[in-house]
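*Asks:* pasted the sequence and its predicted model underneath.
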Amino acid sequence: MNNNQNSNGIINGERITENIYLCPDGKYRWIYEFPMLKNPVILFTVFKVLGMSAAIIAIFALLVDLIEDGSITPATDPDELMIGFWVILFFIGVVILSYIILAGMYGWKYMVLFEMDEEKVVHIQMQSQFKKTEAIGWLTAMVGIASGRAGAIGTGILAATRNTSTSDFINVRKVIGNRWMHVIKVNKLLDHNQIYVEPSDYDFVFRYISDRCVNAKVRKG
């Protein structure tokens, strides 16, 4: 097989790892796809965010109690504790149900296109109706756009992008690797990004990102 093309002859670029290509415009590109019910990394992220929000609300309530009464009075009434327990269970159930519904809307798979260069990494979520081969065609169109050779089909596929998240390396404060979950977290102060990679590509991407995030604390998982 030609080292400058993927197995379908669609991506025209230098193959760096099993799934990552260095394209003519100087950017690394790869597509990652995983079943949302088997890999719960997104669900864990949602629970983490909600947990932090709940903790902030609880701390605020305790401060209000301290200001008004001069002391913090813990809830000792069994009925109050039971109500709180059921409220927590209810919200956990709502989050899980919402995640399942979202996974169904995405066709049970989460598919992402990544672009990476010397300055940033871009996380581009694709619509659920795109098959992987169509997404690769989208990727090829992006290379054409960057090279000034995109056709009408590139414009149509470009319009199908659902969500994009960009992390400029200079602004990243934490790089956290999790090889088991196939994810590298690239966190700015108020914006968190998750970069998904196959195990065969993990070391290359983690090293590339961590070497360029000069202001970040790096934790290799």
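*Replies:* Sure, I can see it. Numbering: from 1, shown residues only.
*Asks:* only C-alpha atoms for contact and neighbour calcs from this point on.
*Replies:* Fine.
*Asks:* can you map out the strands along the protein?
*Replies:* When secondary structure is read from DSSP state E, the chain shows strands at 14-15, 21-22, 28-35, 109-116, 120-126, 161-168, 174-178, 183-187, 192-196, 217-219.
*Asks:* okay if I get these as a markdown table plus distance to Ser147 and mean neighbour count?
*Replies:* Below are the strands of the chain laid out as a markdown table (distance: least, Cα to Cα, whole Å; neighbours: other Cα atoms under 10 Å):
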| stretch | distance to Ser147 | mean neighbour count |
| --- | --- | --- |
| strand 14-15 | 15 | 18 |
| strand 21-22 | 14 | 22 |
| strand 28-35 | 14 | 19 |
| strand 109-116 | 15 | 21 |
| strand 120-126 | 18 | 20 |
| strand 161-168 | 20 | 15 |
| strand 174-178 | 31 | 20 |
| strand 183-187 | 28 | 22 |
| strand 192-196 | 25 | 20 |
| strand 217-219 | 34 | 15 |
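*Asks:* any chance of those strands in JSON lines, plus distance to Trp86?
*Replies:* Shown next, in JSON lines, are the strands of the chain (distance: least, Cα to Cα, whole Å):
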{"stretch": "strand 14-15", "distance to Trp86": "53"}
{"stretch": "strand 21-22", "distance to Trp86": "50"}
{"stretch": "strand 28-35", "distance to Trp86": "30"}
{"stretch": "strand 109-116", "distance to Trp86": "31"}
{"stretch": "strand 120-126", "distance to Trp86": "35"}
{"stretch": "strand 161-168", "distance to Trp86": "35"}
{"stretch": "strand 174-178", "distance to Trp86": "33"}
{"stretch": "strand 183-187", "distance to Trp86": "32"}
{"stretch": "strand 192-196", "distance to Trp86": "31"}
{"stretch": "strand 217-219", "distance to Trp86": "36"}
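*Asks:* A further structure is provided below for comparison with the first:
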Amino acid sequence: MDTNIIEKAQWTNSIPIFKNLIILKQLGIAVGLPFGLVITFILISSGWSKDSLYAAALIITALLLAYLLIKVVYGGKYEAEFAVDEKGIYCRTEEKQASKSRLLNGLTVLAGIFSGNPAVSGAGLLAKSKNRIFIPWTNVSKIKYIEKHFVILINGGFAEKITLFCTRENYGEIERIIKGKTNA
């Protein structure tokens, strides 16, 4: 690992949420799998009763409304800023999109407080904490290069993950910098 070389690269990228295979896979694991299991459990445990079908329809409707909200509020895109430098790897939501997220997250926290539902408030607070992520080089534990999609997945310590959405033009440079800093 050559720490004498100080390199820095910064870029922004606009990633279509519902067209990017990496994001769709992550959404499938984070959202589709849990909700799919809940729906399956409800339907099987109730013997496919009318009430369980209604509950499943409500869950699916909520997911469709979330999809529409993302399309309307964010234009269906994840706008992000990335950087790698001598200290580590940075990812943050672009400021205009981050402002929208802060507003929605704040409304979620308030909705949870006023409805007496701490889980909703907790979800809003948790979402607020993910607008900026930094992983120092010393914390990098796993790297996966997906050159075909110009993506580099970085794992750090517990719950430290960054997906670098590179551009076609800068992918090679970013991969070289990361390999130089981590020998991975």
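*Replies:* Alright, I've got the coordinates. Quick caveat: nothing in here was measured; it's all calculated off a predicted structure.
*Asks:* let me see the TM-score of these two.
*Replies:* Remark: TM-score between the superposed chains equals 0.57 [TM-score structural alignment, normalised by the length of the second structure]; 144 aligned residues with a Cα RMSD of 4.0 Å.
*Asks:* quick one on the thing from earlier: how about the strands of the first structure, which one is nearest Leu89 of the first structure?
*Replies:* Taking Cα to Cα, strand 28-35 is the member of the strands of the first structure nearest to Leu89 of the first structure, at 25.4 Å.
*Asks:* report the inter-axis angle for the closest one versus strand 109-116.
*Replies:* Here the directions of strand 28-35 of the first structure and strand 109-116 differ by 160 degrees (axes from the mean of the first three to the mean of the last three Cα atoms, to 10 degrees).
*Asks:* whereabouts in the second structure does strand 28-35 of the first structure align?
*Replies:* Alignment of strand 28-35 of the first structure against the second structure: residues 9-16, by TM-score structural alignment.
*Asks:* mean per-residue distance, the matching stretch to the first structure?
*Replies:* On superposition with the first structure, the mean distance recorded for stretch 9-16 of the second structure (mean Cα distance after the TM-score superposition for the first structure) is 1.6 Å.
*Asks:* which residues touch that stretch?
*Replies:* 76-85, 94, 165-167, 174 (Cα atoms under 8 Å, 6 or more residues apart in numbering).
*Asks:* please repeat the previous calculation with a cut-off of 7 Å.
*Replies:* Stretch 9-16 of the second structure is contacted by residues Gly76, Lys77, Tyr78, Glu79, Ala80, Glu81, Phe82, Ala83, Val84, Asp85, Phe165 when judged by Cα atoms under 7 Å, 6 or more residues apart in numbering.
*Asks:* contacts only, for the residue nearest the centre of the first structure.
*Replies:* Compute the mean C-alpha point of the first structure, and by Cα atoms, centre = their mean the closest residue is Gln194, 3.2 Å away. Taking Cα under 7 Å, 6+ apart, we find Gln194 of the first structure in contact with Val183, Ile184, Lys185, Val186.
*Asks:* one more pass at 10 Å, please.
*Replies:* By Cα atoms under 10 Å, 6 or more residues apart in numbering, Gln194 of the first structure lies in contact with 41-42, 45, 122-123, 165, 167, 175-177, 182-187.
*Asks:* between these, which sits nearest Arg212 of the first structure?
*Replies:* Distances from Arg212 of the first structure to these, taken by Cα to Cα, are shortest for Val175, at 10.5 Å.
*Asks:* aligned partner of the closest one in the second structure?
*Replies:* Per TM-score structural alignment, Val175 of the first structure is aligned with Ile143.
*Asks:* ok, its match to Leu107 of the second structure distance?
*Replies:* Going from Ile143 of the second structure to Leu107 of the second structure by Cα to Cα, to the nearest Å gives 35 Å.
*Asks:* same question for Ile23 of the second structure.
*Replies:* Between Ile23 of the second structure and Leu107 of the second structure the distance is 25 Å, computed by Cα to Cα.
*Asks:* what of Glu160 of the second structure?
*Replies:* For Glu160 of the second structure, the distance to Leu107 of the second structure equals 26 Å [Cα to Cα].
*Asks:* can you give the contact residues for stretch 95-108 of the first structure?
*Replies:* Stretch 95-108 of the first structure is contacted from outside by 34-38, 40, 42-43, 46-47, 50, 89, 91-94, 109-110, 126-130, using Cα under 10 Å, 6+ apart.
*Asks:* switch the cut-off to 6 Å
*Replies:* Pro35, Met36, Ser128 (Cα atoms under 6 Å, 6 or more residues apart in numbering).
*Asks:* pull out the buried positions in that stretch.
*Replies:* Val95, Tyr99, Ile100, Ala103, Tyr106, Gly107, Trp108 (16 or more other Cα atoms under 10 Å).
*Asks:* all helices of the first structure, in order?
*Replies:* Using DSSP state H, the helices of the first structure run over 41-69, 78-105, 132-147, 152-158, 199-212.
*Asks:* reformat those as a markdown table; add distance to Arg15 of the first structure.
*Replies:* Compiled in a markdown table, the helices of the first structure are given as follows (distance: least, Cα to Cα, whole Å):
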| stretch | distance to Arg15 of the first structure |
| --- | --- |
| helix 41-69 | 28 |
| helix 78-105 | 31 |
| helix 132-147 | 14 |
| helix 152-158 | 22 |
| helix 199-212 | 11 |
